[in-house]
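1. this one's sequence-less:
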C-alpha cells in the first residue's frame, strides 16, 4: 500500500526511481509522481494512473538530477487525481515530500495553518504535514532536521516520509512510524524505499528503520537518530533476496508464477526444519519461548484477510493435536475492543508482509497486557518480526501478486510444524500419528505438483463460469477455511461476488440463493466429514445448483453427483488444506484473466496494508 523510492548519489535519479516504482507496483496504488532537484529548484511531476503513464508523459523531458524522490499513492485523503498524487510541495515550494500512512490529526493542524494564512491545493494530509514542517522551520529559525523532529512530536498517526529541501540538494531526510522504510547503502550512494525490492539491483546492504527513527542522509554519509535526538548505531544487514525472485520468470503474471512456485516454496519453508525420517521438527525461531507456548492456557491468533484464514486452520489443528483453546481474531477488531488477555496467553500474529498496520497495532495492545507474541511472517526484518518476542519466517520468497497464494500455503506449513512440535512437547500426540503426519507433510510438494498438472482442466471449467455473477463455496472441518479462502480469491481478482460457508450452514440461509445459475464449489475430499458433505451436495443438486467438486483421486461417488470434478491426491485430512486450496487459486486466476482483470494488481487492493 503506497510505495516510496528515493535516491541520493552519483547516478541519474529519475530513471532509477521510475524503475524502483515499477518494482513496487505490486503494493497497489492509483497515482504516481516524482520530485527532483534541477536548476536550483525542486520540480514535481505526478499523474493519476500507472507508473508507465507518468513515464510516457515525461518522455523526452530532461530531468537530470542525482537526487530525487518518487511515490505510488493508494488514496486515503482525497480521490485519486493528479493534484492529490505525491510528492507534495510545502507552501513556499522550498520543500517536497512523499508520505505513506495517515496523519490522524491533520484536520486540526490544517485549520491552525489556515488561520495563519496558509492555503492548500490538495485534499491530502501529506500537504498539511509538509506545510506544518515548513511553518515550524520558518518561524523558529530551525534546520530542516530539527523542524521535522519537532513536527513529528506533534502529529498523531502513522508515517513513512522522505523530504527534499531546495536549499540543500545534497540531503534527504527520512523518518518512520508504523509504516515500513528501509535505507539502502551503496558505494557513495543511498536509497530509501518501502521495502528492499527497488534496492537489490544496486546494493545488498540495508538498514531497517524502526518506529520514531529519523535518517539524515548526505552525500558523504548518514546518521540515524531517535525522535528525541539520541544518535543511534545503525544495524546494517544483508538482504537475502535475488533479482530474479521478483521477476516473472516466463510466466504471464506474478500470481500464476507464485501458484506454480508452491511445491518449491513449501519445501523451502520446511527445509532444515522437518526431518520426517526421524520424526523430528527443529524450529530455532521459537526455541526461547517453546515452554511458554507449550504451557499456554490459551492461544490467540491475530491476522487479516488470507492470513486470518490460515489462522482458522491453525485453530482446528492446535485444538486437535495440542488440546489448547484457541481464538482467531481479526486484528482490526481485536485492537478496538477491550480483549481479555491473561497471564500465560500466547498471541500468534500472522502476516505475509510483516507490516500490516492493524496486526501491528494489535500486537502492541497484546504486549501491553503481558502477552507473549510469536510472529509468523514472510518478509525478513519486517516490523512484525521485530515487534514479536520470537517467531518463524515462512522462507517462501517474495510474493508480488496482491492476492496471496504461496504465502497462504507457506503460513500453513510453518503453523503445522509449530503445532506438531508443541504436541510432541505436551505428549498429546502418539509417535505413530506424528510419524504419519510428518511423512505426509514431506510429500506435500509432490502432491501439489500433481494438482498443478490439472491446470488445463481447471482453465476449461473456468471458461464455463467466467460470466457468473455469484459463487458459493462450501467446506467442512479443516476445509471450511479453504472455502473462505477460495471465495476471497475469486472476489479479490475477478470482482465476482462469492461467499464461503461451512457446508452444514448452507441450509441456515444461503440455500435460498441456490438455483440453476448458482455455481457451488464444494471441497469434498475424503475425510471424517465425507458422508455429510455428500449430503450437502445432494441438497444443492435437489435445488438445481451447479456443483464444482474438489475430490480425492479415485472417488467414484461424488463424480456421479457433481457437474464438474477436480481431483487432488489423497492426503491426511489435517494437511488437506495445503492441497485443496491450489485448484481454487487456479480457478480464480483463470476466471479473472478471462474477464480481463488485472490479477496482479486488483482494483482498490494493496499488497501491504499499512494504513488502518
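-> Thanks, I have the structure now. A quick note: this is a predicted structure, and the numbers were derived from the prediction, not measured.
2. Going by C-alpha atoms from here, please, whenever you check contacts or count neighbours.
-> Will do.
3. For the stretch 301-450 of the chain, which segments count as strands?
-> With DSSP state E, counting those that start in this stretch as the criterion, the stretch 301-450 of the chain has strands at 326-330, 346-351, 372-377, 390-393.
4. Buried deepest among those strands, which one?
-> Highest mean neighbour count among these (mean count of other C-alpha atoms under 10 Å): strand 346-351, with a mean of 28.
5. Can you give the distance from that one to the centre of its chain?
-> Centre-to-centre, strand 346-351 and its host chain are 14 Å apart (C-alpha atoms, centre = their mean, to the nearest Å).
6. With stretch 33-40 instead?
-> 32 Å.
7. Same check on stretch 47-56?
-> For stretch 47-56, the distance to the chain centre is 24 Å (C-alpha atoms, centre = their mean).
8. Name the surrounding residues that touch the longest helix anywhere in the chain.
-> Secondary structure assigned by DSSP state H gives helix 406-426 as the longest helix of the chain. With contact meaning C-alpha atoms under 8 Å, 6 or more residues apart in numbering, helix 406-426 is reached by 258-259, 261-262, 265-266, 269-270, 274, 281, 283, 290, 293-294, 306-307, 310, 313-314, 317-318, 321-322, 350, 352, 376-378, 392-396, 399, 429, 434, 578.
9. Only the buried residues of it, if you could.
-> For helix 406-426, a neighbour-count test (16 or more other C-alpha atoms under 10 Å) marks 406-425 as buried.
10. circling back to that earlier point, need the strands of the stretch 301-450 of the chain in a markdown table with distance to residue 149, can you?
-> Below are those laid out as a markdown table (distance: least, C-alpha to C-alpha, whole Å):
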| stretch | distance to residue 149 |
| --- | --- |
| strand 326-330 | 34 |
| strand 346-351 | 30 |
| strand 372-377 | 30 |
| strand 390-393 | 31 |
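11. dropping in the other structure now:
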C-alpha cells in the first residue's frame, strides 16, 4: 500500500527519495509526490497521478533539489486519486506524508476550519499538516508540535514531517503502520520498508508501536508512546534480506510458509486499532457502500475459493449476512439472480486470474451494489477494475502452491466480516475481542510453525500412499479442502476433502489401511460430532492423522497419530490450522521427490480460461 521515504543529509536527496519510491512500487499506489526544502528556504512540491515516473517527469521538467525532503506513494482511502489528494500535503511551512487512517479527521478538520485554515484536498492527511502548523504557531517547535498533534489523532498511521523553518530536521512517528529508520554518516532516513533505503544504507532501526523519532544531520532522538527517551537496536542487513531469493530455505514454498508471521503482521498494520477495524482500508467509499450491504457474493478460484468458503461461515454467523460463494469458471457461464444491495467480492493472489476477471466483468452488467477485490498484486486488472480494493501484504509469492497469500486473504475477509457486522448487530466488545485475537495471530502462527519437525517425521508415513482423505466440520471444512489441494498440488497424491458428517454418504467405502485420513479437529462445538465420525474410520481400519488442540481426546496408537496444535480462539483457528497442513504437504512432497516450487502442469497465475 502507501509508501513513505524521508531524508536529512548534506547532499541533494531528490534522487534518493525517488529511488526509494521506485523500490516501494510493489506495495500498490495510485499517485506519487515529493517535497523538498530548497536552499533558499522555499518548500518545493511535485506530485502526479499514476506511476512514480509521471512524478519524476515533472521533476525533470521543473527541477527541484534540497538536502531535506519527504516522498510518498499513495493508495486512495479518503478522496479519489488526484494531484490535490496526492501526498505530500502542506500548510504554510509544513509538509507531511502519511500512511494509514486518521479516524477523527472530521472533527479536527472542522476545528481547524474555524481557525481559518483552508483545505484543498479530500484527505484525512491534510488535517495533520494544518494541526502541526497550528501548534507551531502556538509557540511549539517541530518536535513538540508533532508529538502533541499525534496525541490528538485516533486511528493508525505512520507520519513524516518537515518544516522550512528547521531545514535540517525531520519528525516521524508510527502507530499501527510500519516505519523504519535508516542510518548513514551525517545523513539519516525514514521509510515504510527498509528496501526503500538499501541503496544508501544497510543499518536500520525498526521503530516499535508508538515510537516517535526526530532526525538531524548529526543523529536522531527516539521516544516511546509516553514521550520517554528509548533506545532500539540497530540492525545491519545483508544481501540475505533481499526478498527474491530463498533466504537459506531449501525451497521458496518453505520460505513463504515461514514468512507468514511477518506478512500477517504487515497485513494487519494500519488496518486495526487496539479495538476496532478501520474499514477505510477497503477504499475511500467503503463506509458508504458497507452501510447499504444486505448480502455478499464471493467469486474466486482454487485456494482463493477456499478462503471465500471460510468467509461464508464468518459472514453468516458473525455479520448476520447471507453469503454465496462460487467458483469463477462456473459463475461466469450461468444466469445469476442478484439480490438487492449485494456486494460482489473477488479474491485473487495475482489479480489477473482469467475466470475471476471475466466474472467481475459479467457482474458489472448485473445489479450489484458494488465490487470489492482482495488481492496481492497492485495495479493488476482486478484491482484496477473494482470499486473497492483491499491489498494483502503477502509480498512476492514465488512457489506455485499458494501459502502466505491464503492466510492473508483470510485475515482480509475477517476484517471485512467485522466491518460489515457492525451494521448488523455485532457488539463492540465482540469486535474488540476479535481484533485482539487477530493482533495475536502472528505470534500464534509462529507457535504453529514450531510443529515443523514433528510433521516432517509424520510425513514419512505418506511415502507409499497414493490417496488421502481430509475431514473437517464447520468452518474447518474449507481448511480441510485447502489441505487436500496443497497435498495434491505438490506431492501428486490424489487427495479430496469431505465434511466429516458426510462419511456415511459415500467416502466411508474408500477407507482402508492404505488410505491416510487427515482430520482438522480444534476444540469447538462440533468436536464431539467429529470424534464420532473418526471412530467410524477407526472401526474400518483407517489410519488417522488428527490435528487437534485436544490431544487427550484422541488416544495415540498405531492407527492414530495426533499432532498437538495449540489452543486458539475459534475466530483465528482456520488460519492457525492451515499452517500444519501446509507443512504436511511440503514434507510429503519432499519424501515423494517432486518439484515443490514448480509442480507439473500448474502456473502461478492462471491468465487463460
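-> Yep, it's here. Treat the numbers as computed from the prediction; the structure is a model and nothing was measured.
12. Tell me how the two chains score on TM-score.
-> Laid over one another, the chains give 0.60 as their TM-score (TM-score structural alignment, normalised by the length of structure 2), with 381 aligned residues with a C-alpha RMSD of 2.5 Å.
13. Now do the longest helix of structure 1 and strand 372-377, the angle between them.
-> 140 degrees (axes from the mean of the first three to the mean of the last three C-alpha atoms, to 10 degrees).
14. Let me see the contact set for residue 169 of structure 1.
-> 37, 67.
15. can you tell me what part of structure 2 the helix or strand hosting it aligns to?
-> If you go by DSSP states H and E, residue 169 of structure 1 is part of strand 168-177. When structure 2 is aligned by TM-score structural alignment, strand 168-177 of structure 1 has no counterpart there.
16. how much distance is there from that strand to the middle of the chain?
-> 26 Å.
17. Thought residue 163 was touching residue 142 of structure 2, still the case?
-> Yes - here residue 142 of structure 2 reaches residue 163: they are 7.0 Å apart, a contact under C-alpha atoms under 8 Å.
18. which residue sits closest to residue 148 of structure 1, ignoring its sequence neighbours?
-> Excluding the flanking residues, the one nearest residue 148 of structure 1 by C-alpha to C-alpha, 6 or more residues apart in numbering is residue 133, at 5.8 Å.
19. now do residue 524 of structure 1
-> Per C-alpha to C-alpha, 6+ apart, closest to residue 524 of structure 1 is residue 551, 5.2 Å.
20. so what corresponds to the one you found in structure 2?
-> Checking TM-score structural alignment: residue 551 of structure 1 goes with residue 548.
21. ok, its match to residue 447 of structure 2 distance?
-> 14 Å (C-alpha to C-alpha, to the nearest Å).
22. Over to residue 58 of structure 2?
-> Following C-alpha to C-alpha, the distance that separates residue 58 of structure 2 from residue 447 of structure 2 is 49 Å.
23. Please identify which helix or strand holds residue 266 of structure 2.
-> Assigned by DSSP H and E, residue 266 of structure 2 falls in helix 260-268.
24. tell me what whatever helix or strand the residue nearest to residue 524 of structure 1 lives in is packed against?
-> Taking DSSP H and E as the criterion, residue 551 of structure 1 maps to strand 546-552. The contact analysis (3 or more C-alpha pairs under 8 Å, 6 or more residues apart in numbering; DSSP states H and E) places strand 546-552 of structure 1 against strand 519-523, helix 530-542, helix 558-561, strand 564-568.
25. give me every residue that touches the equivalent of residue 588 of structure 2 over in structure 1.
-> In structure 1, the residue matched to residue 588 of structure 2 (TM-score structural alignment) is residue 591. Listed by C-alpha under 8 Å, 6+ apart, the contact set of residue 591 of structure 1 reads 459, 462-463, 465-466, 494.
26. Filter those residues down to just the ones in helices.
-> Per DSSP H, the contacts of residue 591 of structure 1 map to helices at 459, 462-463, 465, 494.
27. Residue 34 of structure 1: which of those is nearest?
-> Nearest to residue 34 of structure 1 among those is residue 494, at 31.4 Å by C-alpha to C-alpha.
28. Just give the number of residues close to the closest one.
-> Residue 494 of structure 1 has 24 neighbours, counted by other C-alpha atoms under 10 Å.
29. Aligned to it, what sits in structure 2?
-> Checking TM-score structural alignment: residue 494 of structure 1 goes with residue 491.
30. circling back: now, of the helices and strands packed on strand 546-552 of structure 1, which is deepest in the fold?
-> strand 519-523 (a mean of 26).
31. with structure 2 superposed, average distance for that strand?
-> Comparing strand 519-523 of structure 1 with its match in structure 2 after superposition yields a mean distance of 0.3 Å (mean C-alpha distance after the TM-score superposition for structure 1).
32. corresponding residues in structure 2 for that strand?
-> Against structure 2, strand 519-523 of structure 1 falls on residues 516-520 (TM-score structural alignment).
33. starting at the chain centroid, how far to the matching stretch?
-> The answer for stretch 516-520 of structure 2 is 30 Å, by C-alpha atoms, centre = their mean.
34. Stretch 455-471 of structure 1 now?
-> 27 Å.
35. repeat for stretch 434-450 of structure 2
-> With C-alpha atoms, centre = their mean, you get 14 Å for stretch 434-450 of structure 2.
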